[in-house]
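**Student:** okay, structure incoming, though there's no sequence with it:
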């Protein structure tokens, strides 16, 4: 990938160099090569280094002169190809360097040599040299730890089951095409095609035109695009613009550009860095068209380091990006800031928090780049985690707002060269990626893909629990319970048993939020959120219910209205004034709940004859009913009023059984049973 270094946030120099035709004949010409190398014009620098090497090679052999300069030239020539991602040529020079100067080369060149071996598919050799790198840098460089993870080996990455099918886009050119991003029904991408009709400006890093952003129309299955033209003339300049992301309403764009706002700015070493910019889509009052205007630098940019490759969270509240700013763990790290929107005088002001490094789970001593965030995972490219060569694409799943250990997504998504600019629609398992792999149309190509998810170990939970009265603690039977997902959709319904216990039979996902809703006549309904565990098993969700009113109780599975004792005169059935006071509580309750229907049961003790008690209790039940109706309660709301005499005693006090006055009193009762509400 010859241009990826353009946007890896290593320093950029943007100048136009006249063609150099002077032959290098002696080692005194190497300062010219060094100057080109510092400017990162690697294509031209490599030619000067190769010619200087040829001269030194003869002198080293014939005259046995000091070889320190020859060693330096080998490193520089290999670096020209390594930084330009030409791993075959990089391997050739690093191989000579390692074989001739093994004890003199720094550990960094062992690392680069191992990467060049991966880049040409020699994974077994690469693994051996990475172990050597780990020995030399133990405790000093965490790339050796990342590249030799205890639980993952190169063989494991090679054996990952393929889950991607790739298709090369029709709009790819012979130059660099990368950085795809969804924009409504279109795809915006970066390309080294200069839109000017006058002349083509060339970037001497890789001898290609400067990058600009273009837009294409997605086809119906989102597997290809039809080029529509420039994305925005106001955003594209004569220098680099690439990699962008949009706010959820598509009214704001964040994009990467050279440190250029009318003129190029450089640090004190003459280096031009990358910066992040924003622009707003505003309607032009003159022509009525929407245009990208109000181009602003983001406040955490700097003239002394690079910032780029933006990615917004789905809600637009978090902006991820890549930088080599102070506080970076490696060459380039992924950072995040909060996007803070404030309304003022019908205008939205946007502010940003201080940048936060995503930490060592994601970032390494190598390069982490091209983040893309979904609700499920962070996707990014890295050469610091264990991969197949160059930049590989990794997935770090999100759990409770934490990023999990990144996982290599394997071939064919990843190759032995550079793979990057990954975006995906998780619900469709489709997306786009860029790569400079072999057999492409040009330098970097954009590929559409279909993802076939690998079968993962099933993690399931079963939900059960019990329902009880919050005041008495008594378990409640015949409660209807619903299991709902987070959106409120009912997944299953069940009923508590005689012991108030319930169980759903539907297996649900682990580590997911659900709801249980409990409903029963006479009780306030109750909803309870819960989250299932991270591993397969069961989740217990107890619920407590309150009755609708303190007069309503449940006894033996029946809802009843509980009032004071209704007293009658001896052998009488008319309603006394003290009894009326208690019955009025029922009247008020039935007025409060106009759908309530009850039945009345009257009972006596066992003293006197069975027949007498039966008739007396029935007269009292009906007298009670008549009183309630007289207080403007409709007759059809009292289903029945029946006396049961001594047929339903609640204790031992049957005929001829000696009992106390208090024990007999327990059997003299009126019950008001709720049928419905």
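**Tutor:** That came in fine, so what should we check first? The structure presented is a predicted model; accordingly, all values stated were derived computationally and were not measured.
**Student:** when you work out contacts or count neighbours from here on, use the C-alpha atoms and nothing else.
**Tutor:** Noted.
**Student:** in the stretch 201-350 of the chain, which spans are strands?
**Tutor:** 202-203, 208-209, 212-218, 225-230, 241-246, 252-258, 274-283, 290-297, 307-312, 318-323, 333-344, 347-352 (DSSP state E, counting those that start in this stretch).
**Student:** quick one: the third one to strand 241-246, angle?
**Tutor:** Taking axes from the mean of the first three to the mean of the last three CA atoms, to 10 degrees, strand 212-218 and strand 241-246 form an angle of 50 degrees between their directions.
**Student:** so strand 212-218 versus strand 252-258, what angle?
**Tutor:** Using the same axes, to 10 degrees: strand 212-218 against strand 252-258 is 140 degrees.
**Student:** how many neighbours does residue 41 have?
**Tutor:** 25 (other CA atoms under 10 Å).
**Student:** quickly find the element holding residue 414.
**Tutor:** Using DSSP states H and E, no element contains residue 414; it sits outside every helix and strand.
**Student:** take a look at this one as well, against the first:
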């Protein structure tokens, strides 16, 4: 009789322990199973103790009890080995589990999962995933998301606490378990959605119905100028016709959310089936697809991910047919919490290879195809449940997890960015790869970081999560590039690529811009048409404060030498005043005046000339020199110089330097042709390394073309240029199309 009573007590204790485990009250279950094991040592009891301690994160005790459970040869299962491996991973005990796996006939999947854990057992820095204390409580807090205005939303069962046994929540429930005021399963409040505005104020969203109990899983969509909130809700049904007790599954609803946090005009998703299956964790993608998780019939098992086209018009919202995302992401276990960012699907699963519980995974989206699933690894995942992964446009990263909760409940965590690949691409101003560059890459402490060379003169390395780096790129004959703002902080992409342009030093004593403006007889005011040129000059000088301007003013030969000196000075000052009005500091200008000392046309005193030939002498030459040493001292960046070169090139094209219209060239050059040649002569005078090649714009008589070129060359040489710097190369129109239009060093000029 005594033995019979002891056996009865043992069975009663085990039944009570089983009930506590079924109710997810793992702490109580572990203690009861321990007492039962003391009365009678059995494999299943030891296994249940280990399993229960693992569920409440007490891995040291779980490890001890898994060792006891696996001492029962022939009784433990593959799942027990997996549980032992995960616990060994948590307490950093790898030798024992390796010995066990070598002794036993373990299936390939369990071996693969252990290989995955063993390969990823490096210590995790807890500062990389930080609990959001302002949102977390001693209740369940999870599923953070944001709306377009930057408000945060999350789910919590905070409020009422009727029970000290902090049971995990369940969205589904039996119809008999609903209480109007609190959830009898946990003894806490029902799940609700909360809003935190940018000022940090938290309020509970209001749903205009008494029917709902749990309300969770918020997702947003902007439709017809209104903010729609999609959410999961469990209705508080207590009576079901013809059934005393049934399961009430969570359903999907959507309604309009106003600024006061009230959800109104809500409607049920047509795919709901309250007593057959659940629909949870909705998400609305930018291409108007509704994603959710469901255990409806026809899936691969457990909860699968589905996609439904969202159809919107003036009448409201409609839905397409539900499409299972397929076996690339779905498994026979559970997948949930879909989220899309930068052409990648993120979700949680306990069916793919992972660390234990729910892990977070990524699958790249290529059109309608989903790529291979990748575990996001440590520290994003843990051996507990990790889910509700979210990435936002301001580079905030969040997840929900019960990894550190002593009560086993979920908290919200913010993720510090993980390591990212960095690639530096070094090119010239035209985007062509540059060979032989030297790169110096250092961290915030001044430590040199090695860069590996890859194809097309690109360089790569890893970036630390919170590190700030400085990169210097050097090459003889080029401006040095520096970048002190390289960081992975806030970056969501696995790959960070930056392109750096190296610009050549210009030859010393060069001019990056030359132009000429002209004046009326005996006048110094800036006449209409010439102000356009000065506007271009002021724009260039305002953009690049390191540049200066030389103004060299002239007159024709009429009037006295002394008077012409004063007149040319007034003309130089007129340029200075005009540019000063455009915001240019006069100290950046060098003014010179020559009177009639440098005549272009041969019209000296006493020689009768046409008025138009006197006009070419009444001028101010504008020269913007480039001081290479000064630029280097000012640390002008290569991109600045590339942009400056492009802008100057456009001004030269605008001045029509590359197309000399000599079509009507007769015995003598006309005024327009002289002016064009003088602009070219001025450019070449202040760019001694520059040569020009004259080519024909169209096919024609080569003798005529040669005669034209001879006159042009004769003029340029008469103005002081070396004849070797002016070349003649007749081309056909077809050859002309393939010829380079211009280049510093050898400028190609088309002759009409």
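**Tutor:** Structure's in. What do you need? These figures come from a predicted structure and were not determined experimentally.
**Student:** on that earlier part again, can you redo the strands of the stretch 201-350 of structure 1 as JSON lines with distance to residue 427 of structure 1 and mean neighbour count?
**Tutor:** Output for these, formatted as JSON lines (distance: least, CA to CA, whole Å; neighbours: other CA atoms under 10 Å):
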{"stretch": "strand 202-203", "distance to residue 427 of structure 1": "39", "mean neighbour count": "20"}
{"stretch": "strand 208-209", "distance to residue 427 of structure 1": "36", "mean neighbour count": "20"}
{"stretch": "strand 212-218", "distance to residue 427 of structure 1": "17", "mean neighbour count": "23"}
{"stretch": "strand 225-230", "distance to residue 427 of structure 1": "20", "mean neighbour count": "16"}
{"stretch": "strand 241-246", "distance to residue 427 of structure 1": "19", "mean neighbour count": "25"}
{"stretch": "strand 252-258", "distance to residue 427 of structure 1": "24", "mean neighbour count": "23"}
{"stretch": "strand 274-283", "distance to residue 427 of structure 1": "28", "mean neighbour count": "21"}
{"stretch": "strand 290-297", "distance to residue 427 of structure 1": "30", "mean neighbour count": "16"}
{"stretch": "strand 307-312", "distance to residue 427 of structure 1": "18", "mean neighbour count": "28"}
{"stretch": "strand 318-323", "distance to residue 427 of structure 1": "21", "mean neighbour count": "24"}
{"stretch": "strand 333-344", "distance to residue 427 of structure 1": "25", "mean neighbour count": "17"}
{"stretch": "strand 347-352", "distance to residue 427 of structure 1": "30", "mean neighbour count": "12"}
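**Student:** of these, which is nearest residue 118 of structure 1?
**Tutor:** strand 333-344 (22.5 Å; CA to CA).
**Student:** pull the distance from that closest one to the chain's centre.
**Tutor:** 17 Å (CA atoms, centre = their mean, to the nearest Å).
**Student:** now stretch 219-231 of structure 2
**Tutor:** On CA atoms, centre = their mean, the centre of stretch 219-231 of structure 2 falls 25 Å from that of its chain.
**Student:** and the end-to-end length of it?
**Tutor:** 6 Å (CA to CA, to the nearest Å).
**Student:** do stretch 145-161 of structure 2 as well
**Tutor:** Span of stretch 145-161 of structure 2 from end to end, CA to CA: 26 Å.
**Student:** still on that earlier bit, and the strands of the stretch 201-350 of structure 1 as JSON lines, adding distance to residue 265 of structure 1?
**Tutor:** Below are the strands of the stretch 201-350 of structure 1 laid out as JSON lines (distance: least, CA to CA, whole Å):
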{"stretch": "strand 202-203", "distance to residue 265 of structure 1": "17"}
{"stretch": "strand 208-209", "distance to residue 265 of structure 1": "20"}
{"stretch": "strand 212-218", "distance to residue 265 of structure 1": "19"}
{"stretch": "strand 225-230", "distance to residue 265 of structure 1": "25"}
{"stretch": "strand 241-246", "distance to residue 265 of structure 1": "15"}
{"stretch": "strand 252-258", "distance to residue 265 of structure 1": "9"}
{"stretch": "strand 274-283", "distance to residue 265 of structure 1": "10"}
{"stretch": "strand 290-297", "distance to residue 265 of structure 1": "13"}
{"stretch": "strand 307-312", "distance to residue 265 of structure 1": "14"}
{"stretch": "strand 318-323", "distance to residue 265 of structure 1": "18"}
{"stretch": "strand 333-344", "distance to residue 265 of structure 1": "23"}
{"stretch": "strand 347-352", "distance to residue 265 of structure 1": "23"}
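**Student:** looking at the ones you listed, which is closest to residue 482 of structure 1?
**Tutor:** Using CA to CA, the nearest of those to residue 482 of structure 1 is strand 318-323, at 35.6 Å.
**Student:** okay, the closest one sits on what stretch of structure 2?
**Tutor:** Aligned using TM-score structural alignment, strand 318-323 of structure 1 spans residues 289-294 in structure 2.
**Student:** before we move on, the earlier item: for the strands of the stretch 201-350 of structure 1, which one sits closest to residue 149 of structure 1?
**Tutor:** Within the strands of the stretch 201-350 of structure 1, the stretch nearest residue 149 of structure 1 is strand 333-344; the backing value is 19.7 Å (CA to CA).
**Student:** ok, residue 349 of structure 1 touching residue 339?
**Tutor:** No - Residue 349 of structure 1 lies out of contact with residue 339 (CA atoms under 8 Å); the separation is 10.3 Å.
**Student:** common neighbours of the two, please.
**Tutor:** By CA atoms under 8 Å, 6 or more residues apart in numbering, residue 349 of structure 1 and residue 339 have no common neighbours.
**Student:** rewinding a little: superposed on structure 1, what's the mean shift for the match of strand 318-323 of structure 1?
**Tutor:** Stretch 289-294 of structure 2, aligned to structure 1 and superposed, deviates on average by 2.3 Å (mean CA distance after the TM-score superposition for structure 1).
**Student:** what residues does that stretch touch?
**Tutor:** Stretch 289-294 of structure 2 has contacts (CA under 8 Å, 6+ apart) with 277-285, 302-310, 335-338.
**Student:** quick one on the thing from earlier: so which of the strands of the stretch 201-350 of structure 1 is nearest residue 192 of structure 1?
**Tutor:** strand 208-209 (5.0 Å).
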